[in-house]
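Colleague: below: sequence and its predicted model.
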Amino acid sequence: MSPSIVDLRSDTVSQPTAEMRARMATAIVGDDVYGEDPTINELEAKTAAIFGKEAGLFVPSGTMGNLLAIMVHCHKRGTEALVGDLSHVFLYEQGGASHLAGVQLATLKNEPDGTFSLAELRRRIRHDDYHEPITSLVVVENTHNICGGKVIPLAFLDELANLLRQPGVGCAPIALHMDGARVFNAAAALGVSVARICRDFDSVSICFSKGLSAPVGSVLVGSQRFISQARRLRKALGGGMRQAGILAAAGLVALEEVVPLLGKDHERTKRIANAIHHLQSPNITVDLDTVQSNILLIEIKRSELTASEFGERLAQVEHQELETGVTDKDGSGIILKASARDWAFARVVLYHQVDDEQVELAIKKLTYVIGQYDQRWPRL
């Protein structure tokens, strides 16, 4: 019998729902480059309204959404954007701001909660010195992926906006962009609207193909003027799509049916975290107090064990574990896929298709494998 596979590498492996597939099959479409795709127009307008912004733009990916925001806000040569040193836009978007937009990214040290020091930010803002680039943009990621799905506190966002709006800060107005790939998760965790979270931001990029389960696409929102400029630049980046309402239809279903359920993903993530915590392993742990959304970082405390090795073991089925009963209800083994690079932790991410049964399988596998390591290394 084939093993049961629980894939928790990322919420990007989520699948379109049955309703998404049905709506995609019957979507009314047109040429979006001409602005004539009614389904795309509906998704753009609906997303903008939810976020309290004037307009939206459907793009193929969150990476393109972030890049377009940088290009619009940093339109002059010799500009700089300030970003977190653990931010996705800095680490995992191929330096597109530099080699495509000609914008310098300067980093601020991310704190464990995903924020950064506002005092450091204030010091790093350039002034009217022609030796230096012009600070034109600050980017915030919310929720923060590499910090473990942390929800950025509203108080921090308010302070940040107030700082940048003070007279004399910078030699030109400084825009605020939110990489809101998982901002709906932040809203679910805080119990507030995404409009409140993004109230003071000039632009927001929202991903529909992660926890929202759509197959493709993000929406960039902002003012009419901002979106008009972004739409023009989207064409230059190859993002002008034609009858893409087929894709946008899934985004509409995501807003209607998946967003209200994100809290369930958070609850299931917490269940896995609690299970690991209760093992009291000296080798593999979690910090329960920092589990805030659908991302869980599993810390590897044993120096002899790497996150990659831990991930590889979770993806294997050994004969002994079958004999011990580490199986699904049909007696098949369990393969658990986790994300592990050169990190000091393994990452698991939950999403719409990970139900209670899969959570129990994941807990069963984690309990067994962590127990194996604890037998090998009973103490640090």
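Modeller: Looks like it came in fine. Numbering: from 1, shown residues only.

Colleague: make it CA atoms for all contacts and neighbour counts henceforth
Modeller: Noted.

Colleague: against which helices or strands is the longest strand anywhere in the chain packed?
Modeller: Criterion DSSP state E: the longest strand present in the chain is strand 134-141. Contact analysis of strand 134-141 by 3 or more C-alpha pairs under 8 Å, 6 or more residues apart in numbering; DSSP states H and E lists helix 62-73, strand 79-84, strand 175-179 as its packing neighbours.

Colleague: among those, which is nearest I50?
Modeller: Smallest distance to I50 across the helices and strands packed on strand 134-141 (C-alpha to C-alpha): 15.2 Å, for strand 175-179.

Colleague: point out the other elements, helices or strands, that that closest one touches.
Modeller: Strand 175-179 packs on helix 62-73, strand 134-141, strand 203-207, going by 3+ C-alpha pairs under 8 Å, 6+ apart.

Colleague: what angle do the longest strand of the chain and strand 79-84 make?
Modeller: Angle, strand 134-141 to strand 79-84, by axes from the mean of the first three to the mean of the last three C-alpha atoms, to 10 degrees: 30 degrees.

Colleague: need the next SSE after strand 134-141, C-terminal direction.
Modeller: helix 154-165 (DSSP states H and E).

Colleague: which residues are contacting stretch 281-294?
Modeller: Residues outside stretch 281-294 that contact it (C-alpha atoms under 8 Å, 6 or more residues apart in numbering): 148-151, 185-186, 189, 263, 265-266, 268-270, 273-274, 276-277, 296-302, 349-351, 370-371, 373-374, 377-380.

Colleague: and here's the other structure:
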Amino acid sequence: MPDFRSDTVTQPTPAMREAMFKAPLGDDVFADDPSVNALQEHAAELLGFEAALFAPSGTQTNLIALWGHCQRGDEAIVGQSWHTYRWEAGGMAVLGSIQPQPVETQPDGTLRLADIAAAIKPDDPHFARTRLVVLENTTGGQVLPPEYVTEVAQLARQRGLALHLDGARLFNAATANAARRGTDVYQEARELCSHFDSVSVCLSKGLGAPVGSLVLGSAAFIRQARRTRKILGGGMRQAGLLAAAGHYALQHHVRRLAEDHANLHTLASGLRAVGESHPVLRGRITVHPWQTNILFTDVQADVAPAFTAWLAQHQIRVTSSLYGGQSRLRWVTHLDVNAADVQAALDCVARFTLPG
């Protein structure tokens, strides 16, 4: 049965495994692994940067980027719900001595321009020096509007600040923009990146590689990033086995993200219909708006334990957390969830009854 917990649970496809098996190898700490170099060069050209660096995780590539923009005691403006602030163990402060300045995330996933501007500190020895603004796209499956990203970039430039993008699911954002605007997904991804001094892109989420992320920026920035990666213990040797999977993913798994979005739309629409007609769940399940491959549903407390137990009993795996007195379930579609899996999940939900 399907695993909707995250798009990190995907398994390499047979073709990806073949690419990994055939990858020529070297020592990447010496910068002579040809497969790592090929991935980095391809990604940089694809997204419009001078250079890129392969690292084990998105947590590490974000930290590498933050460390590249900020010195000890400097400040980065982040969203309250951003991974760089909430979900990466406080790394910017613990390891980088960088002060996070969180700003409230709005319901649509944005940070208000006025809030960003108000958070920028004056040049005064009482304050940490504001150096960087961080955005996340997508955030909770929501896509930052391209026009909004342009406005944040203009504000950052006016105030002399660098701009970093946590683009773990950058290509999901690009896929949504391409569908809305009738453009090419690679063109949209490159355009999204054009506003940023650095970008972190995850290869092991929707793109389906087993391990790894990229940080992209100027050649000088990536030279320093390589040193920071070494400090953080992210230097790997024959890493081409992993890089080949990421390279394959960038070439072959970007356009198929549209399938994940379509499957999530089917799932969300079906769950919404359940909330309108199901004898038990009617009025007790709220389906939040969706845009890409991530969906949140809230289930009222009086039925939530039985409902989550029912899903688990039938091997439908989702993540669950308490939110406002209700259970919030997160559903994520990905490479290893197909249309039949979505229908099986909906059929299971339709059969749900209270015990006893």
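Modeller: Cool, the structure landed. Since the structure is predicted, the reported quantities are computational estimates derived from the model, not experimental observations.

Colleague: S218 of the first structure is nearest to which of the helices and strands packed on strand 175-179 of the first structure?
Modeller: For these, the distance to S218 of the first structure is smallest for strand 203-207, at 4.3 Å, taking C-alpha to C-alpha.

Colleague: which neighbouring elements make contact with the closest one?
Modeller: If you count contacts as 3+ C-alpha pairs under 8 Å, 6+ apart, strand 203-207 of the first structure packs onto helix 62-73, strand 175-179, strand 218-222.

Colleague: any chance of these in JSON lines with distance to R313 of the first structure and mean neighbour count as columns?
Modeller: Output for these, formatted as JSON lines (distance: least, C-alpha to C-alpha, whole Å; neighbours: other C-alpha atoms under 10 Å):
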{"stretch": "helix 62-73", "distance to R313 of the first structure": "32", "mean neighbour count": "25"}
{"stretch": "strand 175-179", "distance to R313 of the first structure": "33", "mean neighbour count": "25"}
{"stretch": "strand 218-222", "distance to R313 of the first structure": "34", "mean neighbour count": "28"}
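
Colleague: nearest to L322 of the first structure, of the ones you listed?
Modeller: With C-alpha to C-alpha as the measure, helix 62-73 is the member of those nearest L322 of the first structure (41.1 Å).

Colleague: read off where that closest one ends up in the second structure.
Modeller: Taken onto the second structure by TM-score structural alignment, helix 62-73 of the first structure occupies residues 58-69 there.

Colleague: wait, doesn't V29 of the second structure sit right on G235?
Modeller: Yes. With contact defined as C-alpha atoms under 8 Å, V29 of the second structure and G235 form a contacting pair (5.7 Å).

Colleague: who's more crowded, those two?
Modeller: Counted by other C-alpha atoms under 10 Å, V29 of the second structure and G235 do not tie: G235 has more neighbours, with 20 against 16.

Colleague: need the counterpart of that one in the first structure.
Modeller: Aligned counterpart of G235 of the second structure in the first structure: G240 (TM-score structural alignment).

Colleague: next up, the contacts around that match.
Modeller: 32-33, 234.

Colleague: I'd say L170 of the second structure and E191 touch.
Modeller: No. When contacts are counted by C-alpha under 8 Å, L170 of the second structure is not listed as touching E191 (11.0 Å).

Colleague: more neighbours: which of those two?
Modeller: L170 (25 against 15).

Colleague: what does the more buried one align to in the first structure?
Modeller: Aligned counterpart of L170 of the second structure in the first structure: V183 (TM-score structural alignment).

Colleague: swap in G206 of the second structure?
Modeller: Under TM-score structural alignment, G206 of the second structure pairs with G211 in the first structure.

Colleague: any idea which element that match lies in?
Modeller: Applying DSSP H and E, one finds G211 of the first structure in no helix or strand.

Colleague: quick one: contacts for it?
Modeller: Going by C-alpha under 8 Å, 6+ apart, G211 of the first structure touches 11-12, 14, 182, 262, 350-352.

Colleague: contacting residues around N37 of the second structure?
Modeller: Shown in contact with N37 of the second structure (C-alpha under 8 Å, 6+ apart): A31.

Colleague: just to be sure, it is in a helix?
Modeller: Yes. Counting by DSSP: H, G, I helix; E, B strand; the rest coil, N37 of the second structure falls inside a helix.

Colleague: that one and E50 of the second structure, how far apart?
Modeller: 13 Å (C-alpha to C-alpha, to the nearest Å).

Colleague: same for whichever helix in the second structure runs longest, what does it pack against?
Modeller: Using DSSP state H to define each element, the second structure has its longest helix at helix 257-277. Packing contacts for helix 257-277 of the second structure, counted by 3+ C-alpha pairs under 8 Å, 6+ apart, involve helix 170-181, strand 285-287, strand 294-299, helix 339-350.

Colleague: what's next to the third one, contact-wise?
Modeller: Read it as strand 294-299 of the second structure. With contacts defined as C-alpha under 8 Å, 6+ apart, strand 294-299 of the second structure is touched by 140-141, 264, 268, 284-290, 323, 326-333.

Colleague: mind listing what's buried in the helix or strand that it is followed by?
Modeller: Next helix or strand after strand 294-299 of the second structure toward the C-terminus (DSSP H and E): helix 304-313. By 16 or more other C-alpha atoms under 10 Å, the buried positions in helix 304-313 of the second structure come out as 304, 307-308, 310-311.

Colleague: cool, stretch 30-45 of the first structure as well?
Modeller: By 16+ other C-alpha under 10 Å, the buried positions in stretch 30-45 of the first structure come out as 30-33, 37-45.

Colleague: ok, E93 of the first structure touching G65?
Modeller: No. Under the criterion of C-alpha under 8 Å, E93 of the first structure makes no contact with G65, lying 11.1 Å away.

Colleague: picking up where we left off before, I335 of the first structure: which of the contacts of G240 of the first structure is nearest?
Modeller: Of all the contacts of G240 of the first structure, I335 of the first structure sits closest to R234, with 40.3 Å by C-alpha to C-alpha.

Colleague: now the closest one: closest residue in space, sequence neighbours ignored.
Modeller: G240 (6.2 Å; C-alpha to C-alpha, 6 or more residues apart in numbering).
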